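# Have a look; sequence and predicted model below, questions after that.
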Amino acid sequence: MGVDIHHRGVSFTNNSKRAKCTMREYFAYRIQDRDHSFSLILNSRRQQHVLRCDSYENLRNQKAKGTTDISNVGQRVILHSSFTGGARYMLQNYLDAMSLCKWFGYPDFFITFTCNPKWPEIKRFLKDTSLQPEDRPDILCRGLSHSHICIFMHSDNKLPTVELIDPIISAEIPDRIEDPELYSLVNEFMVHGPCGAENMNCPCMVDKKCSKNFPKQFSNHSSVDQNGFPLYRRRNDGHFVEKSGVRLDNRNVVPYNKYLLKRYQAHINIEWCNQGSSIKYLFKYINKGPDRATVAVIPTNNECENNDAVDEIAEYYDCRYLSACEASWRIFSYDVHCRYPSVVRLPFHLPNQQQIVYGEDDDIDDVLDKPSVAASKFTAWMECNAIDSEARKLTYVEFPTKFVWILNGRFWKRRKVGKAIGRIHSVSPKLGEAYFLRFLLNKVKGPTSFDDIRTVNGQTHSSFRDACYKLGLLDDDKEYIDAIKEASHFGSGFYLRFLFATLLMCNSMSKAEVVWENTWEYLADGILYRQRQRFKSAELSLGVDELKNLTLFEIQQILLRNNSTLKNFKNMPYPDVESVSSSNNRLITEELDYDVLVIKNDYDRMFLALTNEQRNIFLNIMSAIQENKGGVFFVYGYGGTGKTFLWKTISVAIRFEGNIVLNVASTGIASLLLPGGRTAHSRFIIPFELTEDSFCNINPDGELASLIRKTSLIIWDEAPMVHKHAFEALDRTFKDLLRCVNSTISNIPFGGKVIVFGGDFRQILPVVPGEGKLGGPNDGETIIDIPDDILINDSHDPIGSLIEFVYPSILENYSDINYFQERAILAPKNEVVQEINDRLLKKFPGDEVEYLSSDSICESEFLHDQFDANLYSPDVLNGLKVSGLPNPKLVLKIGVPVMLLRNIDQKNGLCNGTRLQVLSLGKRVIEAHIITGTNIGNRTFIPRMSLTPS
């Protein structure tokens, strides 16, 4: 480093496999200091290729159809997980870190190591120059600029209790007489502050508080708080240091290790972290991604004289920020993340469903003819099993411990050196067969084909789900058969079909076809009667096959309304749709299926009721639609100012003209207020896990893509409730879908579609814990007097008084729907909600019915040994009460109001937040009717459903 490599005696080698160096290697060469040579790195960049991704099978089908242009086939990809610093890159590193925990338990220590620019090596290098250490980031990063390190101790050396950490971690100032060297180092590197009242300008100060929560509290013993974070011993022993004229004691000491501090003489913070509740936070912190900066594009003086209109929004860019140290680190190709042992990511796929990444300009024959396309790491594993007896002793996740993947040759060979563990990519339960394939990959050893994976006890099953069922990895479906039979005693076939569709969408049944065969006669109830009414023939009879077909068609319609289909459930029979419906685009047909006469009357009435401001907005939006030039509008208004009425007026105006308007909202409850409303996530298939480069999962050749192309207007209500990445994903997707209609729309927002956002930013709550309102002014501290008329004073039982005030005479009124529509109690914590619910429940007449959850660890996850399985016994899982998961016990009575916490069928008003009242309580199913929204009175059956948290 820093020495001219061209001198006498340098040996020549031609062992390199490449004849040319890469751009990074060239810059790494040019950045070095050399005698009589000036070092300069020129700014350069190149346009990233536009990439797309699709399955091998689909590309083969496209070729069979004669397709040659694949620029609009598959999904567009912005940044792959291999892009260093990208969101997917960080997520994969986080998952790798969690995989280490599965094999070795939790890490014991978390170390933050910061470079000391005063190290003698750095000073010695710069002594003959006028430069400061910060002027040479390439020198700093050769040592260590900044690193986060997690250390896993051997089982014999672990510190299971917090009392054992005091000899290793100290958060106290040493005695100046006994250890003057350590005292000096702690004073220089490990004391935080002064901050707070003594120094309000300290960088750590946010909203007049230290963001690092200094000073800490004195403590005579180390302990762990309720969130799993350690509280170190900080005795009030009188030791102190003085900085900027302020005395700082043990409360301001950053935890350190005495040996490391003396050895490296730099800021080295060490934390004890062997607690499960803090591990995820720790790994997410390490992999939180790059710094960001908002950059403005400023024109030169000459350009300022141009009077053309300026797009002020487009002038600002949200950029990744790389400091000089980090840029140098990356040029030298130093590791950004490093793990030992390494984690090998193991992709898998269904037969011929491996994902292929290709460029938009690539020829389909060139893509399919590549040797690496038909082969994958997953299929190569099965090929290795066929020729190596040692390989057949391992599961897929265990395979990297004994074998290594050779990328150039695309094959596995026995590992000779090093150590590695495997991590199988995770998939959603909604992916069906792929999800059950992952189950089997954690159990099956040495398969040589997909058929081997599906083989159990010598029998090859037709699906991976059946194989899982035979292995006992899935629950029995008798509960759901009994639930449908039980519901048939007090519900019609219409509600039973909806119940069956709900079980399908929630992925609750292990073998849906078995449940179907045992209950289809109940599900078909009412079908024959409707057909007799339709054809006006009381003597009409239907055969078994005809009756099954019509019943399946009704179930299919329910699934289609919720972005699902019977085709997603292997072995479930599929209806002969041609015998009962046309082959037109169902989504377009639904959006055009309105009574024109009713629409006209609604439009005439509503347009006359518009205010001047509403009418002005109406005319501007309609003008943009008629001119077909696109446009993005935002209607900002307080709650109750008429935004929803405006949406309805615009909708009937467009539908009266025979055009399509898509009404969406950010929440299920808000979508129920819009005509034909849906949540934005369900309508446009927006990913729940969003990144800065996400796309919506819309097939360019599918029905939804055709619907979007024919849509005249999109209205998105309560838009401020979702993250900006959702809008960016929709924008990228629309541009990609619509460029086949008009190739010039790549720079037009949302591909030239007219889209209207609405909402009230003042309804947005803080979303960053502890950070307060984003962008809001700090008005300081004050005392607010709450008026007596909204307080409960002088009550020995405040909760009881509150219940009596909100729900008076509940026994006389509980059967009245209006009584519960007008009342609700808001509480800040789930514990308070539970207490109020328990006390209210006792006021209702009748017997209590108790429903219990059935909790278990997902079988698709790899458990290292039986000890891990015992850690997550049903008793432990039943004791978990966390946000996002229901409590393990539900107690109800007939007549009590309940709230749905899951989107089931938005078109029929059943979504997250819908309030219902219980009508009957069965052993396997609950009957209730809706008491709020636009579907008041609609009945439904709610079974026990599977819930897999992400």
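Great, that's in hand. This one's a predicted model, so the numbers in the text were calculated from it and none came from an experiment.
# going forward, measure contacts and count neighbours with C-alpha atoms only.
Noted.
# can you pull the contacts of the closest residue to residue 814 other than its chain neighbours?
Closest residue to residue 814 apart from its sequence neighbours, by CA to CA, 6 or more residues apart in numbering: residue 895 at 6.5 Å. Residues counted as contacts of residue 895 (CA atoms under 8 Å, 6 or more residues apart in numbering) are 814, 815, 844, 917, 918, 919.
# hmm, 7 Å instead?
Shown in contact with residue 895 (CA atoms under 7 Å, 6 or more residues apart in numbering): 814, 815, 917, 918, 919.
# Turn those into JSON lines, including secondary structure, neighbour count and distance to residue 887.
JSON lines is the format used below for those (DSSP: H, G, I helix; E, B strand; the rest coil; neighbours: other CA atoms under 10 Å; distance: CA to CA, whole Å):
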{"residue": "814", "secondary structure": "coil", "neighbour count": "20", "distance to residue 887": "25"}
{"residue": "815", "secondary structure": "coil", "neighbour count": "15", "distance to residue 887": "27"}
{"residue": "917", "secondary structure": "strand", "neighbour count": "24", "distance to residue 887": "20"}
{"residue": "918", "secondary structure": "strand", "neighbour count": "20", "distance to residue 887": "19"}
{"residue": "919", "secondary structure": "strand", "neighbour count": "18", "distance to residue 887": "22"}
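# residue ranges of the strands in the stretch 401-550 of the chain, please?
Using DSSP state E, counting those that start in this stretch, the strands of the stretch 401-550 of the chain run over residues 403-406, 411-414, 420-424, 455-456, 459-460.
# Looking at those, which one is packed in the most?
Ranked by mean neighbour count under mean count of other CA atoms under 10 Å, these are led by strand 420-424, which reaches a mean of 21.
# doesn't the residue nearest to residue 814 fall inside a helix?
No: read with DSSP: H, G, I helix; E, B strand; the rest coil, residue 895 is coil and lies in no helix.
# another one to put next to it:
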Amino acid sequence: MEVHGGSTLDEVQQYVDARWICAPEAFWKIFRFTLYRLYPSVKRLQIHLPNRHQVRYYDHQRIVDVLNDERNSKTMLTQFFALNRRDPHSRNYLYREIPEHYWWNNKDKEWNRRLSSRKVIGRIYIVSPSEGEKFYLRVLLSHVKGPTSWEDLLTNNGTPFNTFKKAAEDRGYLEMDSSIRDCLVNASCVRLPYAIRRLFATILIFCEPTDVRSLWNEFFTHMTEDYQTNNNVVELNLNHMLLKDLNQLLEIHGKSTKDYDLPSLPAGATEENAIPSVIQEELSVHIPDEDIQAVAKLNNDQMNAFKIIMDVIERKQSQVFFIDGPGGTGKTFLYRTLMATLRSQGQIVIATASSGIAATLLPGGRTAHSRFKLPFDAIPGSNCDIRKQTDLANLFRLATAIIWDEAPMTNRYCLEVLDKSLKDVLNSNAPFGGKVMIMGGDFRQVLPVIPKGTKAQTISACIIKSPLWAHTMVIRLRQNMRSMHDHDFAAFLMRIGDGVEPTKPDDIVKIPPQIAIPWEGEHSIQIFIDHIFPQLELHGWDASYMTQRAILTPKNDDVQKLNDILINQFPGEEHNLLSFDKVEGDTHNLYQQELLNSITQGGLPPHILKLKKGAPLMLLRNLDPRYGLCNGTRLLCRGLFMNMLDVEILTGSNAGKGAFLPRIKLKTSASSGLPFVLSRKQFPVRLSFAITINKSQGQTIPNVGIYLPRHVFSHGQLYVALSRGVSQNSTKVPIRDGKLQGYLSKFAGLLEN
């Protein structure tokens, strides 16, 4: 410690100068051992335009000699091209991935194969978009594997381009101004006018087009072809008919044709006494014949519930019901029977569900947030966006009953907000304004999601903690119809759901041997996949094959891993569709594309969307709930273009119908944990060979695989996953981390209830 002499004492300087070194550090310094090391090391990669790289030379050297020196023409980038010409193995990597497998010999100016296992990360120098061609070169290097020359980088599908920008645009790496028009051009080639109209409405709502009138003029004929075929109408009326249909599609999202640069509807185009579209939509819901005849097929529990509810409705009384039943006890079957009976009598039943996939299983079903206009984050004091004088308010006045499936997934405040709004709209102090409210679900399954919440907070958010629960009549369904041919499996599910199945330390529960697949290494994943998707290579385009099977896993990272494996085995040509990512308000480009592209939030599609024709997909947004395009709807890819997907709906009452999907902008939420709002323009889908357990709730999957590389992390997840299946023989679980020493049986993780 150094102490300064003199009359004045500078304590701050003395503190800065003071230093104490322990004996080990002193010896380390004396022998000049490395004190600090960055691991893994980062290799910075040069980037430059052709013949525009930096060259260093001494003052005494002549410029001619410098230019003639072959070493000065070699850079990391040019030698990357040379490496790809001589080594086929290197063509599997991007420029930034090369340091992971090769090391840069600065003396010889060459890339050499790396022999050690030392981890190295490659990073290309940052380039601002203001630098023009150099920026687009970086975009190409970030996505193109194994280029052998500048010319190779500028060529795509045999077509050479003069600039890196044009080459990047042709490969689909840059967003083009004409992308919306190209989407409609691709759709018009398929000649499905009703689907083109829905696509046009989706573009207006989600894609923010700048020249709506020119799109209207160009694609007017394509959107009205079926009018001319199905109706004997003059061209003057085509305009009105198209505007009416578009207006109905826009009203689903609270918009109208008046909000866009479209022709206006004449005053006499809409009848004053016409039934509002939101009410007409409910009155015109198709009633399947099998639902009308389903009353005779109800089991004893279902029939008891049916009679109790119908008796209250016939007496015009007010009551709140909750249909409580484990997965597979026929709750959806009961709802559909009630709806068919009431709708066949001309009455209105509003069908909703907490999740999009559950809503598609109900004829005319919508998500609760969409139908009730619930706030995104409901808190005490919130209100639904339902105004007394609107058509939606009149719909609730006319409705005989309201059905809300998967209600336990919903935060109690959403229920209380709806109750308060209906009391106001219907001028009644009775629960839910005096309407017959039929809720249903299973508290053994997934409960409300509280980000980073404790067990106590999750329980507090349940609907049973709401004051409304005291006014609720609970009707129980006990007979498992899904597993009726495998009583042992049904009993096992009930023990899991009730939390009475015996466990070992760390909440490990025994899995029946008929379900378990022993883990014998990474190749066990392929054995597991073959059980669920047998002869996958022979079932491209097979919709019935895809709807009958899926793999469930808790986390999105494992979903992505399994989907990547399966899409590689799926027959057909692979297409990689890239997203366009940016940070809102980032005018100085502080965040690089590699960072933005690597973000994989649960509600966002991946940056690289790997697709093949015939592959199963899952929709990630509510685009058109009335048509069955809800968050969670399973789809089949029928065709794909750079700016449009042609899909077929696989699940719900709209199964078999076609639709067109554009790229739309999706944003991260405030709860994402990011210090910025990421805007990603991508098709709102992801592969659905594998899906998360939460997304599967409400579905029956005859052939289900459950991949648990680690313990489940939320209440009810294991129960939800297992109860999607119908028997032990068609349900498979590879056992990995749950194998306990001293036990011959197989075990899987279960979070204690």
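In hand now; what should we look at? The structure presented is a predicted model; accordingly, all values stated were derived computationally and were not measured.
# what lines up against the residue nearest to residue 814 of the first structure once you look at the second structure?
Using TM-score structural alignment, the partner of residue 895 of the first structure in the second structure is residue 614.
# Kindly report the same for residue 506 of the first structure.
Match for residue 506 of the first structure (TM-score structural alignment): residue 206.
# Tell me the spacing between that match and residue 450 of the second structure.
28 Å (CA to CA, to the nearest Å).
# Residue 562 of the second structure now?
Residue 562 of the second structure is 27 Å from residue 450 of the second structure, by CA to CA.
# Repeat that for residue 153 of the second structure.
48 Å.
# what about the match of residue 506 of the first structure, neighbour count?
If you count neighbours by other CA atoms under 10 Å, residue 206 of the second structure ends up with 14.
# ok, now how distant is the nearest residue to it once chain neighbours are set aside from residue 202 of the second structure?
Excluding its sequence neighbours, the residue lying closest to residue 206 of the second structure (CA to CA, 6+ apart) is residue 664, at 5.6 Å. Going from residue 664 of the second structure to residue 202 of the second structure by CA to CA gives 9 Å.
# what sits in contact with each of those two?
Joint contacts of residue 664 of the second structure and residue 202 (CA under 7 Å, 6+ apart) do not exist.
# which residues does the residue mapped onto residue 685 of the first structure from the second structure contact?
The alignment partner of residue 685 of the first structure in the second structure, by TM-score structural alignment, is residue 373. Counting by CA under 7 Å, 6+ apart, residue 373 of the second structure touches 384, 385, 386.
# try residue 473 of the second structure
So residue 473 of the second structure contacts 320, 321, 322 (CA under 7 Å, 6+ apart).
# Could you tell me which of those residues are located in strands?
320, 321, 322 (DSSP state E).
# Nearest to residue 111 of the second structure, out of these: which one, please.
Closest to residue 111 of the second structure out of these is residue 322 (68.2 Å), distances taken as CA to CA.
# What's residue 842 of the first structure aligned with over in the second structure?
Using TM-score structural alignment as the criterion, residue 842 of the first structure maps onto residue 568 of the second structure.
# hang on, the earlier thing: would you turn the strands of the stretch 401-550 of the first structure into a markdown table with distance to residue 75 of the first structure?
Listed next are those as a markdown table, based on distance: least, CA to CA, whole Å:
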| stretch | distance to residue 75 of the first structure |
| --- | --- |
| strand 403-406 | 28 |
| strand 411-414 | 28 |
| strand 420-424 | 23 |
| strand 455-456 | 34 |
| strand 459-460 | 34 |
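# Identify whichever of these lies nearest to residue 641 of the first structure.
Proximity to residue 641 of the first structure, assessed across these by CA to CA, is greatest for strand 420-424 (51.6 Å).
# And the next helix or strand past the helix or strand harbouring residue 83 of the second structure?
Assigned by DSSP states H and E, residue 83 of the second structure belongs to helix 76-86. Going down the chain from helix 76-86 of the second structure, the next helix or strand is strand 102-105, by DSSP H and E.
# can you tell me what part of the first structure that following strand aligns to?
Using TM-score structural alignment, strand 102-105 of the second structure finds no match anywhere in the first structure.
# Aligned counterpart of residue 254 of the second structure in the first structure, please.
Aligned by TM-score structural alignment, residue 254 of the second structure pairs with residue 564 of the first structure.
# And residue 523 of the second structure, by the same measure?
Under TM-score structural alignment, residue 523 of the second structure pairs with residue 797 in the first structure.
# residues near its match, how many?
Residue 797 of the first structure is flanked by 9 other residues according to other CA under 10 Å.
# Report the separation between it and residue 514 of the first structure.
Residue 797 of the first structure sits at a distance of 53 Å from residue 514 of the first structure (criterion: CA to CA).
# now residue 919 of the first structure
Note on residue 919 of the first structure: its distance to residue 514 of the first structure, by CA to CA, is 29 Å.
# ok so, going back, out of the contacts of residue 895 of the first structure, who's nearest residue 754 of the first structure?
Of the contacts of residue 895 of the first structure, the one sitting nearest to residue 754 of the first structure (CA to CA) turns out to be residue 917, at 40.1 Å.
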